[in-house]
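[1] One predicted model, sequence on top.
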Amino acid sequence: MALDTAWKLHPQVALRPEPFGALLYHFGTRKLSFLKNRTIVEIVESLPEHPNVRAALDAHGIGEDAARPYLRALETLADSHMIVPS
């Protein structure tokens, strides 16, 4: 995950909040993803508001030492085209 790159939800992806986190559905690929943590949901939703991933993590109080699981989740979303570079 490029920390200095801006990201956003793919235009064909819908995010539906759920009590456990959120569901992401990609209408183009028909893939479904689950976000099982409200913090990662908030980070994904806020990506367009920040100049890069590092700023999005910082805005949510995620320091370098705690960033690994969030970066892994974002990498998975990028690999499945749920999020794309802005």
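    That came through fine. Numbers count the residues shown, from 1 in each chain.
[2] CA atoms for contacts and neighbours, from now on please.
    Fine.
[3] Leaving out chain neighbours, which residue sits closest to His81?
    If the residues on either side of it in the chain are set aside, His81 comes closest to His10, at 6.8 Å by Cα to Cα, 6 or more residues apart in numbering.
[4] go on, Lys31?
    For Lys31, ignoring the flanking residues on the chain, the nearest one in space by Cα to Cα, 6+ apart is Tyr25 at 5.8 Å.
[5] Do I have it right that the residue nearest to His81 meets Ile83?
    Yes: between His10 and Ile83 a contact is recorded at 5.0 Å, counting by Cα atoms under 8 Å.
[6] then this one, side by side with the first:
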Amino acid sequence: MTMIAETPRMLQRPWELSASVALRPEPFGALAYNFANRTLSFLKRPALVRVVEHLADHPDVHSTLVAEGIPEEQHDAYLRALRGLAAKDMIRPRTDA
């Protein structure tokens, strides 16, 4: 599947922070540590931290981006960051939705 095909799909799906992940606030954003696979990620924007923290509060990624005030022209950059976090199992699709 190409990145172009994945982007709309991710926007329309419900996501959440993985249960094994802890976020530690930092001046630049946050550190995300996955205790299950022992990976560390740097969330370099406070707005990205808010998006990740609130994914489970919204029906899909697009709704989360809008609710957190992310300008439409920045959505692609946030989607790239979220895809990277998903690849490291920092966030995962919600199954309860």
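    Thanks, I have the structure now. A quick note: this is a predicted structure, and the numbers were derived from the prediction, not measured.
[7] Quick check: TM-score for this pair?
    TM-score of the superposed chains, computed with TM-score structural alignment, normalised by the length of the first structure, equals 0.95; 86 aligned residues with a Cα RMSD of 0.9 Å.
[8] sorry, back to before: neighbour count: His10 and Ile83 of the first structure, which is higher?
    Using other Cα atoms under 10 Å, the more surrounded residue of His10 of the first structure and Ile83 is Ile83, with 22 against 18.
[9] end-to-end on stretch 79-86 of the first structure?
    According to Cα to Cα, to the nearest Å, stretch 79-86 of the first structure extends 15 Å from its N-terminal end residue to its C-terminal end residue.
[10] which residue in the first structure lines up with Arg83 of the second structure?
    When the two structures are superposed using TM-score structural alignment, Arg83 of the second structure falls opposite Glu75 in the first structure.
[11] Can you give me the neighbour number for its match?
    Going by other Cα under 10 Å, the residues that sit close to Glu75 of the first structure add up to 16.
[12] Which strands or helices does the helix or strand harbouring it pack on?
    Taking DSSP states H and E as the definition, Glu75 of the first structure sits inside helix 68-79. Here helix 68-79 of the first structure touches helix 38-46, strand 83-85, going by 3 or more Cα pairs under 8 Å, 6 or more residues apart in numbering; DSSP states H and E.
[13] Adding distance to Arg54 of the first structure, write these out as JSON lines.
    Listed next are these as JSON lines, based on distance: least, Cα to Cα, whole Å:
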{"stretch": "helix 38-46", "distance to Arg54 of the first structure": "11"}
{"stretch": "strand 83-85", "distance to Arg54 of the first structure": "14"}
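[14] sorry, back to before: alignment lookup: the residue nearest to Lys31 of the first structure to the second structure.
    Taking TM-score structural alignment for the superposition, Tyr25 of the first structure sits opposite Tyr33 in the second structure.
[15] Confirm its match sits in a helix?
    No: residue state for Tyr33 of the second structure (DSSP: H, G, I helix; E, B strand; the rest coil) corresponds to strand; a helix is not indicated.
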